[in-house]
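> no sequence on this one, just coordinates:
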């Protein structure tokens, strides 16, 4: 779990929270929480999916440098298989908020539900990553962090194309999953992986 920084005195600390990686067949579901500093605005914040990879990479260190606090957390493929993807996503979000170096007064959660066990008041906002800058910032941190995880996994297992599809069930990923079998990092409860495992041939462990 990665985190940073000390906050200055502020009237009301609001954390934006978002996740990335519910749909992929492989890897962690990643969440981030960000408390922005009103005195240090960041231009260009929006839903990470609306930004180019280059722009996200530019904003990633800027958010970390200018935010009052930020945290990145995740739930593992094993936790996803055990809990299901929804509950694992909630767990990753909870961990992200708890990982902040300061406790916010309010957490704004992208989506239609709030994770349990937060240390503060919470409000769910549908399409919040387009409406709330702090959620946009969290979206960017989570997206860049998870994409980097997929690039690293691609370097270890180049045959699957993870750097290209980031673990989503593209035609390339489905074909390589069929040919090569699941890795330990694959989510075994997801249907395409479970079906391939059922064949029980040449599985990489």
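Arrived safely. These numbers were taken from a predicted model, which means no experiment stands behind them.
> From now on I want contacts and neighbour counts done on CA atoms only, so please keep to that.
Noted.
> contact partners of the lengthiest helix in the chain?
Longest helix in the chain, counting residues (DSSP state H): helix 133-156. Helix 133-156 is contacted from outside by 14-21, 27-36, 45-48, 56-57, 59-60, 63, 72, 108-110, 128-130, 160-163, 166-167, using Cα atoms under 8 Å, 6 or more residues apart in numbering.
> who touches the helix or strand following it?
Scanning forward in sequence from helix 133-156 by DSSP states H and E, the next helix or strand is helix 162-165. Here helix 162-165 makes contact (Cα under 8 Å, 6+ apart) with 147, 150, 151, 152, 153, 154, 173.
> Looking at those residues, spot the one nearest residue 99.
Nearest to residue 99 among those, counting by Cα to Cα, is residue 147 at 20.6 Å.
> any idea how far that closest one lies from residue 82?
Per Cα to Cα, to the nearest Å, residue 147 is found 23 Å from residue 82.
> go on, residue 30?
16 Å.
> let's bring in a second one:
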């Protein structure tokens, strides 16, 4: 199947949009979502999750969960990211989300944001900037972003020294300085490098460049 699968475009198709959130952070998992939208879904509420405000994303998520034909959210952990690299972990999280959704909804075509595709058992298309142009991918982008942000807010309660609720694990100056001062938490990606601030001493366990 995959690239070589043929199907009749004249027949109704079940199309699944897939996207991830969290490739760039220094800490936390990568999250992926898969979404199937119906023809009557109000696509005007959707956009790339990166350009929507938090309030807009939260409102859109409520509608997606209520009106989408199906959706699923999956993860790849920081340990998995360290083991197989961030690209492969992102593709793994996408496949996990797809596998969840296909149990009850046979899928004809998966549209994936970006230029890489997970190994799925259906026809799969990678679409650069799909999270800004394809409604099902936009919806997946929103679900993945919101789910990952909530995870990092919870992580902040367990490891408050790092300010996860503010930067969600991304490499802000505040986050880098906390890593240098306190070392790495259990959810930091140890194969990622932490850029040092000016004249900071390298603590044990931190990688600098």
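That came through fine. Remember, it's a predicted structure, so these values are computed and weren't measured experimentally.
> care to give me the TM-score?
Aligned and superposed, the two chains score 0.88 in TM-score terms (TM-score structural alignment, normalised by the length of structure 1); 189 aligned residues with a Cα RMSD of 1.9 Å.
> on that earlier part again, can you tell me which of the contacts of helix 162-165 of structure 1 are buried?
In the contacts of helix 162-165 of structure 1, burial by neighbour count holds for 147, 150, 151, 153, 154, 173, counting by 16 or more other Cα atoms under 10 Å.
> The first one matches what in structure 2?
Using TM-score structural alignment as the criterion, the counterpart of residue 147 of structure 1 in structure 2 is residue 149.
> what about residue 58 of structure 1, how many neighbours?
Counted with other Cα atoms under 10 Å, residues neighbouring residue 58 of structure 1 total 11.
> got the contact list for it?
Here residue 58 of structure 1 is in contact with no residues (criterion: Cα under 8 Å, 6+ apart).
> same check, this time on residue 108 of structure 2
Here residue 108 of structure 2 is in contact with 7, 13, 14, 15, 122, 123 (Cα under 8 Å, 6+ apart).
> so which of these persist in structure 1?
Contacts conserved in structure 1 for these, using both residues aligned by TM-score structural alignment, their matches' Cα atoms under 8 Å: 13, 14, 15, 122, 123.
> Out of the residues you listed, which sit inside strands?
Residues of those located in strands (DSSP state E): 15, 123.
> so which of the kept ones among the contacts of residue 108 of structure 2 comes closest to residue 53 of structure 2?
Nearest to residue 53 of structure 2 among those is residue 15, at 26.8 Å by Cα to Cα.
> which residues touch that closest one?
For residue 15 of structure 2, the contacting residues are 36, 37, 107, 108, 109, 110, 111, by Cα under 8 Å, 6+ apart.
> re earlier: redo the kept ones among the contacts of residue 108 of structure 2 as CSV? Include distance to residue 92 of structure 2.
CSV is the format used below for those (distance: Cα to Cα, whole Å):
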residue, distance to residue 92 of structure 2
13, 24
14, 22
15, 19
122, 16
123, 17
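> Can you find the partner of residue 85 of structure 1 in structure 2?
If you follow residue 85 of structure 1 across to structure 2 using TM-score structural alignment, you land on residue 86.
> is it true that its match touches residue 22?
No: the pair residue 86 of structure 2 and residue 22 does not pass the contact test of Cα atoms under 8 Å, sitting 9.3 Å apart.
> Ignoring the adjacent residues along the chain, who's closest to the residue nearest to the spatial centre of structure 1?
The centre of structure 1 sits closest to residue 30, judged by Cα atoms, centre = their mean, with a distance of 2.6 Å. Leaving aside its chain neighbours, residue 30 of structure 1 sits nearest to residue 74 (4.3 Å; criterion: Cα to Cα, 6 or more residues apart in numbering).
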